[in-house]
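> show me the folded form of this:
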Amino acid sequence: MNDISKIFRDISQKKGNKFAEKAIADEKNKKIEMFLDKYIEFISVNLQAEFNRILCSPLGQLKTQYIGNKLKEIIEEHIARVIYLAERENKSNPFVKDYFEENMKNLNDNISKNYEAEKALRDIYEVNLLNDFKKIVDILCNFEIQIVDPILRFLILLHIQRRLKFRGIIPK
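Down below sits the predicted model:
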């Protein structure tokens, strides 16, 4: 018996089906949030690896370009997984839209504490995360990782949110 079935059974025995359904919905939202957090963290780590690869190596080297292409494929694959989950869950649950809005607001608040980081974010706000990543690296290259990480996470969420809006999953 899986976790959700156990929760439903336990709560429905104690309080009734109405409470059990709410508990299941809450548990499902927690699992979705954990999944989204995990994949966004994974994408962020891979973007940081690509960021460091671009900063630290001459771009003419064949091996680093090969590595960069593989990282880009990995990032695209995981973004597609997040989009798939958002498409699937958004039909019955507005949680996904709220997740993106809340996390983007929190990251934006964190970034806006530093004027230079906020200015850099404004400069790269309209840039495509994957196709124009070298431009992003050029703008963020002088920042510490503590500033780069929230900006990259914000850009990841923004990129995914734009794709969801384009597909009509999140209202424009």
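
> okay, CA-based contacts and neighbour counts for the rest of this
Noted.

> next, the contact list for residue 67, please.
Listed by Cα atoms under 8 Å, 6 or more residues apart in numbering, the contact set of residue 67 is empty.

> any idea how many residues pack against residue 129?
For residue 129, the count of nearby residues is 19 (other Cα atoms under 10 Å).

> quick check: it touching residue 161?
No: with contact defined as Cα atoms under 8 Å, residue 129 does not count as touching residue 161 (11.9 Å).

> measure stretch 7-21 end to end?
9 Å (Cα to Cα, to the nearest Å).

> may I see the buried residues of that stretch?
7-8, 11-12, 20 (16 or more other Cα atoms under 10 Å).

> check stretch 25-44 too.
The neighbour-count check on stretch 25-44 (16+ other Cα under 10 Å) flags 29, 32, 36, 39-40, 42-44 as buried.

> with distance to residue 111 added, can I get those in CSV?
What follows is the buried residues of stretch 25-44, written out as CSV (distance: Cα to Cα, whole Å):
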residue, distance to residue 111
29, 27
32, 25
36, 21
39, 21
40, 17
42, 20
43, 19
44, 16
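
> I'd like the structure of this one too, to check against the first:
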Amino acid sequence: MEISSKKGNKDADDAIIKEKNEKIKSFLDKYIEFLSVNLQAEFNRITCSPLDQLKTNEIGSKIKDIIEEHIARVLFLIEREESSISVVKEYFSTNLQNYYSRISGDDNAKKALQEIFEMNLLHDFGQIVDRLCNFEVEIIDFFLKYLIVLNIHRRLSRRGIIPK
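All right, here's what the predicted structure looks like:
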């Protein structure tokens, strides 16, 4: 009887951990999508504004605050859930590879990615928009998601949460 209760507890613990990891992945998916949609809107605002109306090539201050706040929430969750670091590491690795493979199918897109790879998503957003404005919306979406995931991954690496 004691053996089966231990096995039952182990199965229950495994199910809880699995559910927790799925919720973390779902949370990350939702936040990355949210950030992407907001950056897409700002991207469209910049590309559709006549130059004399656009006061800056940088990302708008309100949207910048929103993006920073949500990236901070993602970082907070990941730091808080130390037991799930392997899941987070796998999530970022898989998504970076998936977005990169979608982008690298087009030689021009691959070249553009190399040019913007080292840029800061928020502070260099005007330059990113200038480089990506001739691409299709679908490719731009992959670029933005790639840059969001890369930005968060770099921040986690700098904090020592995940290895570089």
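
> and the buried residues of stretch 7-21 of structure 1, which is closest to residue 137 of structure 1?
residue 7 (46.2 Å; Cα to Cα).

> what's the match for the closest one in structure 2?
Alignment note (TM-score structural alignment): residue 7 of structure 1 has no counterpart in structure 2.

> my read: residue 7 of structure 1 touches residue 21, true?
No: counting by Cα under 8 Å, residue 7 of structure 1 sits too far from residue 21 to count as a contact (9.4 Å).

> quick one, helices of structure 2?
2-48, 61-80, 85-103, 107-116, 125-132, 137-158 (DSSP state H).

> could you check how far the equivalent of residue 40 of structure 1 over in structure 2 is from residue 53 of structure 2?
Applying TM-score structural alignment, one finds that residue 40 of structure 1 aligns to residue 32 in structure 2. To residue 53 of structure 2, residue 32 of structure 2 is 30 Å away according to Cα to Cα.

> what does residue 93 of structure 2 give?
40 Å.

> okay, those two: which has more neighbours?
Set residue 93 of structure 2 next to residue 53 and count neighbours by other Cα under 10 Å: residue 93 wins out with 14 against 8.

> look up how far residue 160 of structure 2 lies from that one.
16 Å.

> trace residue 94 of structure 2 over to structure 1, please.
So, by TM-score structural alignment, residue 94 of structure 2 is matched to residue 102.

> so for structure 1, the centremost residue is which one?
Nearest to the mean C-alpha position of structure 1, counting by Cα atoms, centre = their mean, stands residue 40 at 3.6 Å.

> that residue: what's it in contact with?
Residue 40 of structure 1 is in contact with 153, 156-157, counting by Cα under 8 Å, 6+ apart.

> of those - the most surrounded one?
Neighbour counts for the contacts of residue 40 of structure 1 (other Cα under 10 Å) peak at residue 156, which has 23 neighbours.

> what residue of structure 2 matches up with that residue?
In structure 2, residue 156 of structure 1 lands on residue 148 (TM-score structural alignment).

> check contacts around that match.
32, 35-36, 121.

> try 10 Å
Residues near residue 148 of structure 2 by Cα atoms under 10 Å, 6 or more residues apart in numbering: 31-33, 35-36, 39, 67, 71, 96, 120-122, 142, 154.

> mind checking how far it is from residue 155 of structure 2?
11 Å.

> spit out the residues that contact the two alike.
Common contacts of residue 148 of structure 2 and residue 155 (Cα under 10 Å, 6+ apart): residue 71.

> many thanks, we can stop here.
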